[in-house]
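model this:
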Amino acid sequence: MSLELNEQFQKVINGLTEKFPGDVIDVYQSTGDTFVRVTPGAIHDVCTYLKEEQHFIYLIDVFGTDRFTSEDRFEVVYNILSLRDRLRLFVKVWLPEEDPEIASVTGIWECADWFERQTYDMFGIRFTGHPDFRRIYMPEDFEYFPMRKEFPLLGIPGSIELPSSTPDPE
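Next up, the predicted model:
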């Protein structure tokens, strides 16, 4: 991997590729940010290493995307920050369309709790080992995931009872 990284980032990437040689799939830069794609099975160990050894102590966000491809349809992105070194890193994993599932990182960063619940609620990506895994926005019995690309723009008629749009007569 030949990227033009600053010295601090190069140490982080070298440490990752040495510690997880078969799990680091891709490293690239885009719009001034650095991205590392890893295998889904290694996400918990990679995040633990990044927090404990590389001082990425601040999890800014976890979010999902629907790549809408036939293979590895979903993506989970972890936006992390090293306050000490002033570095931002995006760690990504790709997941299959059928049974998208990945280990929770709430044991590493407690703030991942609601991020992971939101990602499940919108995309249907399950986080194993999550301490309170339930829907956060949609009703528990809602069978759909609104941010998936096949979800209709106007929603699914009758799936959720909506309030009346006509004013009450007084």
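
only C-alpha atoms from now on, for both contacts and neighbour counts.
Will do.

can you tell me which residue is spatially central in this protein?
Val76 (3.0 Å; Cα atoms, centre = their mean).

for that residue, give its distance to His130.
Here the distance between Val76 and His130 works out to 15 Å (Cα to Cα, to the nearest Å).

just to revisit the earlier point, I'd say the residue nearest to the centre of the chain and Pro100 touch.
No: contact between Val76 and Pro100 fails when scored by Cα atoms under 8 Å: they sit 10.0 Å apart.

one more, so I can put them side by side:
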Amino acid sequence: MTAPQMPGPDATVPAPGAVKEQGDAQPEGVEAKNPSDVPPAGVPVAAVPLGAQTGAPADFPPSTEAGRGLFGVHGTGDTSGFGGLVRRRSTLPDTPRPYGGYFDEVVDALTDAYPGASGAIERVVVDRGELTLHIEPSAIADVCKALRDDPSLRFELCSSVSGVDYLGHDEKRLHITYHLASMTYRRRVRLECAVPAEDPRLPSVTQVYPTADWQERETWDMFGIIFEGHPNLTRILMPDDWEGFPQRKDYPLGGVPVEYKGAEIPPPDQRRAYQ
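This is a model prediction of the structure:
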């Protein structure tokens, strides 16, 4: 039986869906398979790369479901953050030993180098590959000095000092974080202190890490955290006569009413009750 042919000039091309008879010639430009190239039964065959069947690149990503909008918004167009910015923070639990990697060595070396370490370290948390030591605020400068000077630690660089406001979480809602790096051992550790908003003060670490100077000033400027012993704790971003601390969660957003034709848009603080 001969396969049906396409009419016209392509009469030599089999019609779509035609059954290829045994003995038919191989299409021009396509090499016939050598029987020796076919793997014997039981031998695993490499999977066909993704997209090879459709002609797409092998590393072409599969289609995924469209993501949600800003702050998880679905379809409303509301990107104000209402609801998404007032969710309660879940406290990470203490991490039991072994912490993994060099983290155990750092904690043990700090305990040996600083006699008051057992009382100064309130919690140890390992999360997302990062070691965080929660430090009693009054001991932060002494802990930093031990981390910098001990030969087995050598955290010579304080790369960041910043603040966080966990409004409504607990009475010590203002947190201060320090990111230290050891250039000698290529290690990192994160320190965190918590102070109440009514009396937000702790020692400055500028005597240990001079690089913390402007960063402590910025943290004071934005959160009102007092770093005792700082050589010049003044505002660095806001004007000297500015009232309040803009990055606290209870700081008013301010603004003025905006008038449109037949309507007036109130300031953000008057649009919704965020508390």
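
alignment lookup: the residue nearest to the centre of structure 1 to structure 2.
Alignment note (TM-score structural alignment): Val76 of structure 1 maps to Ile176 of structure 2.

that match: what secondary structure?
Assigned by DSSP: H, G, I helix; E, B strand; the rest coil, the conformation of Ile176 of structure 2 is strand.

in structure 1, mark out all the helices, start to finish.
Counting by DSSP state H, structure 1 has helices at residues 7-19, 43-52, 112-123.

could I get those helices as a markdown table with distance to Arg88 of structure 1?
Conversion of the helices of structure 1 to a markdown table gives the following (distance: least, Cα to Cα, whole Å):
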| stretch | distance to Arg88 of structure 1 |
| --- | --- |
| helix 7-19 | 9 |
| helix 43-52 | 11 |
| helix 112-123 | 17 |
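
export those to a markdown table and tack on mean neighbour count?
Putting the helices of structure 1 into a markdown table (neighbours: other Cα atoms under 10 Å) gives the following:
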| stretch | mean neighbour count |
| --- | --- |
| helix 7-19 | 15 |
| helix 43-52 | 18 |
| helix 112-123 | 22 |
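
apart from its chain neighbours, what residue comes closest to the residue nearest to the centre of structure 1?
Gly64 (4.5 Å; Cα to Cα, 6 or more residues apart in numbering).

which position in structure 2 pairs with the one you found?
With TM-score structural alignment as the criterion, Gly64 of structure 1 pairs with Gly163.

what about its match, how many residues nearby?
Neighbours of Gly163 of structure 2 under the rule other Cα atoms under 10 Å: 24.

quick one: the spatially closest residue to Tyr114 of structure 2 that is not a sequence neighbour and Asp269 of structure 2, what's the gap?
Spatially, and ignoring its direct neighbours in sequence, Tyr114 of structure 2 is nearest to Ala146 (6.1 Å; Cα to Cα, 6+ apart). Distance of Ala146 of structure 2 to Asp269 of structure 2, computed by Cα to Cα: 46 Å.

could you do Gly119 of structure 2 as well?
Taking Cα to Cα, one finds Gly119 of structure 2 at 43 Å from Asp269 of structure 2.

more neighbours, the two?
Legend: neighbour count by other Cα under 10 Å for Gly119 of structure 2 and Asp269, higher for Asp269 (13 against 10).

the residue nearest to Tyr114 of structure 2 -> structure 1?
Aligned partner of Ala146 of structure 2 by TM-score structural alignment: Tyr49.
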